[in-house]
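**Q** based on what follows, work out the 3D shape:
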Amino acid sequence: MKNWIENIKRVVRELASRMEAYNYGRVHFA
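**A** Presented below is the predicted three-dimensional model:
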């Protein structure tokens, strides 16, 4: 039961870091 919560947290963290990289790239290379 706890395992899927950990999976969700990991996915959210990956998405957040990806969005962060995207925003960084857009700001600095636009």
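
**Q** CA only for contacts and neighbour counts going forward, please
**A** Fine.

**Q** helix/strand/coil for Lys9?
**A** Three-state call for Lys9 (DSSP: H, G, I helix; E, B strand; the rest coil): helix.

**Q** alongside the first, I'd like the structure of this one:
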Amino acid sequence: LARIAGRVNANRYVFTSEFIPAKRAYELGI
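**A** You can find the predicted model right below:
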């Protein structure tokens, strides 16, 4: 169970680290 939770957490971290900078760049017009 901890392994699955860790994997989900890692996926969420990757999604956040990819999505938020892209959204911010879009809002800045880059």
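
**Q** can you give me the TM-score here?
**A** The TM-score (TM-score structural alignment, normalised by the length of the first structure) is 0.66; 30 aligned residues with a CA RMSD of 1.4 Å.

**Q** for the first structure, which segments count as helices?
**A** Remark: helices assigned in the first structure by DSSP state H are 2-29.

**Q** next, name the residue at the spatial heart of the second structure.
**A** Thr16 (1.7 Å; CA atoms, centre = their mean).

**Q** counterpart of that one in the first structure?
**A** Aligned by TM-score structural alignment, Thr16 of the second structure pairs with Ala16 of the first structure.

**Q** what about Lys9 of the first structure, how many residues nearby?
**A** Lys9 of the first structure sits with 12 neighbouring residues when counted by other CA atoms under 10 Å.

**Q** could you pull up the contacting residues of Phe15 of the second structure?
**A** For Phe15 of the second structure, the contact set (CA atoms under 8 Å, 6 or more residues apart in numbering) is empty.

**Q** how near is it to Ile30 of the second structure?
**A** Going from Phe15 of the second structure to Ile30 of the second structure by CA to CA, to the nearest Å gives 20 Å.

**Q** now Glu18 of the second structure
**A** 15 Å.
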